[in-house]
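Asker: here is my input; please provide its structure:
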Amino acid sequence: MILASTVLVLELALLVACEREAPRDTVRLQVEEAPDYMNPDAERDAGAPSLSEEAAATVGTLQTIIESNSIYRLARFADSQPGFISNFAGASHREHWDLLRRTGFDPILRLEDLLEKPYGTRSVGEETWYVWPDLAALDSSELQPERLNFRQRARLEDLVGDAGVEKIRNGSGYPGVRMAIASDGRWLYYVHETQSEE
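Answerer: The predicted structure follows:
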């Protein structure tokens, strides 16, 4: 009887010890490669075509202006570009960018940031436009968050925020800071709002 009681006590002690085992901090899962429908389209994976020589020269000019940190030089270059758009209110480029800088939006720093992002292309008539960031080159129907892959959707949210994503869902085009250069090297636009916001 003492032996049976001792065995029972040992079994209970073992059971209690097992229940008190510390929880494990790590869990290991083996994940297979994501299915094709979750990956970016092959065309988007391949990246945008290389910049034309003329467009690359314009990017070089803009980078030189960025290094000088001169709104005056930026506005003078914009003035030399036929049909260039910096705003939809009809203000001069320099006046507009000076106002933005005084309100905390630095056009030079934002331009530098844009040029560091990937660009996309858009065909307009017979021309190719290089558009920064690449998501701004998409049509509003292609820009719908549900049509983007996970990486693109995260970038879109980072670029335009929840309010911008809501505008896109309501049919707006890309609402964030964007710029474009034509394949012939013309700087076409550098805007931070949509026409309806101005």
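Asker: hey, let's count contacts and neighbours off CA atoms from now on
Answerer: Will do.
Asker: next one: the spatially most central residue of the chain from residue 163, what distance?
Answerer: Nearest to the mean C-alpha position of the chain, by Cα atoms, centre = their mean, lies residue 155 at 4.0 Å. For residue 155, the distance to residue 163 equals 14 Å [Cα to Cα, to the nearest Å].
Asker: same thing with residue 116?
Answerer: Counting by Cα to Cα, the gap from residue 116 to residue 163 is 24 Å.
Asker: can you tell me what sits against the longest helix that the chain contains?
Answerer: Ranked by number of residues, the top helix in the chain under DSSP state H is helix 150-169. For helix 150-169, contacts defined as Cα atoms under 8 Å, 6 or more residues apart in numbering pick out 38, 135, 140, 143-145, 173-176.
Asker: equivalent analysis for stretch 111-121, please.
Answerer: Identification of contacts with stretch 111-121 by Cα under 8 Å, 6+ apart yields 47-49, 59, 63, 66, 128-137, 178-179.
Asker: another sequence for comparison is provided below:
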Amino acid sequence: MKQGAAVFLFLAALAVASCGGEEPVETVRLKVEAAPDYMRPSEADESVESDLSEDAQATVDELRRIIESNSLNQLARFADSEPAFISNFAGASHRTHWDLLRRTGFDPILTLEKLLDGPHGVKMVSGEAWFIWPELAALDPEELQHERLSFSQRARLEELVGESGIAEVRNGDGYPGVRTAIAEDGRWLYFVHETAGEE
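Answerer: Now for the predicted structure:
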């Protein structure tokens, strides 16, 4: 009797389940290979925003003060105070060079502000940390090659330098876009928009 009741309850439960219109859910498990390295989030991306040294931060703060004033004269005076600072490879004074750029529609102050608002990278040069904006400008030419970059880095590179810049990178050149760097001791090293081979 008990066995018959148990069978009846089982059949009734089965009937209720089938009347509900729900079909039994099957679980399927797929085994896939790990994604290639270039498809994974880049560890370098996460470490790009390194803390600036105290001296480098002081230089950034001074540059931001100059940016607020929108004065090319102040920017040129600050650059002149750094004996080894580079703004161009043609030998022009910083002020003359930036004046010419502004006349062509390239505003050095607005461009510098954009750079400093973005992420920076860190590169060791002769045992000294250089903080470089934008972050991709801190990479060596071989690290900039398409297959070495993550999807987000590729998109960022195209946004920064365009197709012509990417073509230069493919030829093995270094980062071809506008960039700036500050050493860990606070020296403003360069703010350039060209490479040494350009005039």
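Asker: so which of the contacts of helix 150-169 of the first structure belong to strands?
Answerer: Among the contacts of helix 150-169 of the first structure, no member falls in strands (DSSP state E).
Asker: which of these sits closest to residue 104 of the first structure?
Answerer: Nearest to residue 104 of the first structure, judged by Cα to Cα, of the contacts of helix 150-169 of the first structure is residue 176 at 16.0 Å.
Asker: residue 99 of the second structure sits in which helix or strand?
Answerer: Per DSSP states H and E, residue 99 of the second structure falls inside helix 94-103.
Asker: gap between residue 192 of the first structure and residue 178 of the first structure?
Answerer: Distance, residue 192 of the first structure to residue 178 of the first structure, using Cα to Cα: 6 Å.
Asker: repeat that for residue 190 of the first structure.
Answerer: Plainly put, residue 190 of the first structure is 6 Å away from residue 178 of the first structure if you go by Cα to Cα.
Asker: re earlier: show me which of residue 192 and residue 178 of the first structure is the more surrounded one.
Answerer: Taking other Cα atoms under 10 Å, residue 192 of the first structure and residue 178 do not tie; residue 178 has more neighbours (23 against 19).
Asker: show me what that one lines up with in the second structure.
Answerer: Using TM-score structural alignment to pair residues, one finds that residue 178 of the first structure aligns to residue 179 in the second structure.
Asker: residue 53 of the first structure now?
Answerer: That one, residue 53 of the first structure, aligns with residue 54 by TM-score structural alignment.
Asker: contacting residues around that match?
Answerer: Shown in contact with residue 54 of the second structure (Cα under 8 Å, 6+ apart): 184, 186.
Asker: could you do residue 180 of the second structure as well?
Answerer: 112, 115, 132-134, 189-192.
Asker: which residue is the nearest non-sequential neighbour of residue 185 of the second structure?
Answerer: residue 55 (5.3 Å; Cα to Cα, 6 or more residues apart in numbering).
Asker: name the element the one you found belongs to?
Answerer: Using DSSP H and E, residue 55 of the second structure falls within helix 54-69.
Asker: same question for residue 73 of the first structure.
Answerer: helix 71-79.
Asker: quick check: that helix compared with the second structure, mean distance?
Answerer: Taking mean Cα distance after the TM-score superposition for the first structure, the mean distance separating helix 71-79 of the first structure from the aligned residues in the second structure is 0.2 Å.
Asker: relative to helix 93-102, how tilted is that helix?
Answerer: 140 degrees (axes from the mean of the first three to the mean of the last three Cα atoms, to 10 degrees).
Asker: same for helix 71-79 of the first structure, what does it pack against?
Answerer: helix 53-68, helix 93-102 (3 or more Cα pairs under 8 Å, 6 or more residues apart in numbering; DSSP states H and E).
Asker: and the shortest one, how far from the second structure on average?
Answerer: In this case it means helix 93-102 of the first structure. Mean deviation for helix 93-102 of the first structure: 0.3 Å (mean Cα distance after the TM-score superposition for the first structure).
Asker: helices and strands around that helix, which ones?
Answerer: On a contact count with 3+ Cα pairs under 8 Å, 6+ apart, helix 93-102 of the first structure meets helix 71-79, helix 107-116.
Asker: give me the neighbour count for the aligned residue in the first structure for residue 121 of the second structure.
Answerer: Under the alignment (TM-score structural alignment), residue 121 of the second structure maps onto residue 120 of the first structure. The tally of other residues near residue 120 of the first structure (other Cα under 10 Å) stands at 20.
Asker: I'd like to know how far residue 120 of the first structure sits from residue 134 of the first structure.
Answerer: Going from residue 120 of the first structure to residue 134 of the first structure by Cα to Cα gives 4 Å.
Asker: over to residue 5 of the first structure?
Answerer: Taken as Cα to Cα, the span from residue 5 of the first structure to residue 134 of the first structure is 76 Å.
Asker: neighbour count winner among those two?
Answerer: residue 134 (20 against 10).
Asker: from residue 70 of the first structure, how far out is that one?
Answerer: 26 Å.
Asker: likewise residue 54 of the first structure?
Answerer: Relative to residue 70 of the first structure, and taking Cα to Cα, residue 54 of the first structure is found at 23 Å.
Asker: one step back: with the first structure overlaid, how far apart is the helix holding residue 55 of the second structure on average?
Answerer: Superposing on the first structure and averaging over aligned pairs (mean Cα distance after the TM-score superposition for the first structure), helix 54-69 of the second structure comes out at 0.2 Å.
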